[in-house]
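# Dropping the sequence and predicted coords here.
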Amino acid sequence: MHKLLYRVFMHDIRVALRRQSDVVAVFFFFIIATSLFPLGTGVDQKLLMAMAPSVLWVMALLSCMLSLPRMFSNDYANGALEQIVLSNQPTILLILMKIFAHWVLSGLPLVLIAPVIGLQFNLNTDALIVLAESLMIGTLALSLIGSIGAALTLGLRGAGILIAILVLPLYIPVLVFGAGAVGAIAIGMSSNGAFSLLGAVLAIALVVAPV
């Protein structure tokens, strides 16, 4: 079973890397979009610090959403999804592995680059650490929630718009708690409450999304 899950994971990674432009586009969209705000705001460091949690989290959310239409589309087109459903293997675990592969390619790069981007917003070290930690939990939750929209819109025209309509309302708790964690630590308060709620959202998504 472990070998099968590994093969599913590596298959999705290889397929995505054949279309490197899709992976790179998400990564550079996040970098460019977040970097525009410090350039447009100027030298007001207090304003940059105040807007940093919301800006970074909204852009991370939009970046993750860009790749959702391709989460299952290739496997749907070549019949691989049908084979997964018809196989005797646990479908939920196989789907979870595909979602994890999507997160590795779309969410994990954002987690790694976000602290560097956060320096432009004059965030302190503690805030940068919390930013990375909250994005690690939050982007995984975004991929899980987004998989629901990606699955419901398979084969439909304009899937990207439909996915946005379906998942954006569900993304709101992740955005609120993720940005709240960073904002709290940036002003010297505890982020434990926001992290607990963010973890709860991830746990619920982990149970509901693959079903």
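Looks like it came in fine.

# Every contact and neighbour count from this point should use C-alpha atoms.
Will do.

# How many residues are close by G149?
22 (other Cα atoms under 10 Å).

# helix/strand/coil for it?
helix (DSSP: H, G, I helix; E, B strand; the rest coil).

# how about the nearest residue to it, chain neighbours excluded?
I163 (4.9 Å; Cα to Cα, 6 or more residues apart in numbering).

# so what secondary structure elements neighbour the helix or strand encompassing that neighbour?
According to DSSP states H and E, I163 maps onto helix 159-186. With contacts taken as 3 or more Cα pairs under 8 Å, 6 or more residues apart in numbering; DSSP states H and E, helix 159-186 sits against helix 45-66, helix 125-152, helix 192-208.

# Below is structure B, check it against A:
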Amino acid sequence: MIALLTRDLRLAVRAGGGFGLGLAFFLIVTVLVPFGVGPETALLTKIAPGILWIGALLACLLSLDRILALDWEDGSLDLLATAPLPMEGIVTIKALAHWITTGLPLVLAAPALGVLLSLPTEGYLWLVVSLAVGTPALSVIGTFGAALTVGLKRGGLLMSLLVLPMYVPTLIFGAEVARRGAEGLTVQTPLLMLAGISFGALALLPFASAGVLRVNLR
């Protein structure tokens, strides 16, 4: 499993789908928002949690098609299907590799980008917490979408259409945690809901993704 994780991390970076691409997109979204809505500090402070979460979601979405596509193209996916490691474990490792190369850098960079949107000081901790709890769900759900569309020509657009509706609950509760934290309100309820989504996705979707891959590889 460690060897597979290391391999996927190297492939993600070499193929251009690593942390650099996601961070660049996250930065672009954060920088463009003040130009679009105006420089008013009060307005930016109000919308900052939601904008940062939308930027993180879209940055994760940007690299989803690379999770399984490279293995499909070079035939590695067929070899992995016959390996001693269960397909559920393979899918979980690939989701973990995606989170390390995309989700984790976004979590670490979010406070610095929050400065550009005048995020209140009280909101930085809860922004990081919400992204740390919610982004694993984005990677696991995205892996499921990648499994559904693997092998399809121009499957990236179809995958986006399939995955985005499943991302909505994570976006709602993640942004709510950051918003309430920035306003000094209690965050217990949305944080528990966000954690429930992540744990539910981690518990169920690897089996669904493995089943879909088995069908696609027949």
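That came in fine, so what should we check first? Every value quoted in this text rests on a predicted model; they were computed, and no experiment measured them.

# related to what we said a few turns ago, comparing the helices and strands packed on helix 159-186 of structure 1, which stretch has the densest surroundings?
Neighbour counts (mean count of other Cα atoms under 10 Å) averaged over each of these peak at helix 125-152, with a mean of 23.

# In structure 2, which residue range corresponds to that helix?
Aligning helix 125-152 of structure 1 against structure 2 (TM-score structural alignment) gives residues 121-148.

# Please apply the same query to stretch 91-106 of structure 1.
With TM-score structural alignment as the criterion, stretch 91-106 of structure 1 aligns to 87-102.

# got the buried residues for that stretch?
87-88, 90-102 (16 or more other Cα atoms under 10 Å).

# before we move on, the earlier item: so what does the residue nearest to G149 of structure 1 match up with in structure 2?
Match for I163 of structure 1 (TM-score structural alignment): M159.

# Number of residues surrounding that match?
Neighbour tally, M159 of structure 2, other Cα under 10 Å: 23.

# Next, the contact list for it, please.
D65, G145, A146, L148, T149 (Cα atoms under 8 Å, 6 or more residues apart in numbering).

# ok, 10 Å please
61, 64-65, 142-150, 152 (Cα atoms under 10 Å, 6 or more residues apart in numbering).

# Quick check: closest non-adjacent residue to the one residue sitting closest to the centre of structure 1.
Residue closest to the average C-alpha location in structure 1 (Cα atoms, centre = their mean): T139, at 3.1 Å. Of all residues not flanking T139 of structure 1 in the chain, G107 sits nearest, at 5.4 Å (Cα to Cα, 6+ apart).

# What sits closest to M49 of structure 1 if chain neighbours are left out?
F121 (5.5 Å).

# again, but for A178 of structure 2
L127 (4.7 Å).

# wait, the one you found sits on A110?
Yes: L127 of structure 2 is in contact with A110 according to Cα atoms under 10 Å; the separation is 7.5 Å.

# shared neighbours, these two?
L52, W53.

# and the gap between P49 of structure 2 and A195 of structure 2?
18 Å (Cα to Cα, to the nearest Å).

# nope, P39 of structure 2 is what I was after
34 Å.

# Name the nearest residue to the residue mapped onto R66 of structure 2 from structure 1, ignoring sequence neighbours.
Using TM-score structural alignment, the equivalent of R66 of structure 2 in structure 1 is R70. For R70 of structure 1, ignoring the flanking residues on the chain, the nearest one in space by Cα to Cα, 6+ apart is A150 at 7.8 Å.
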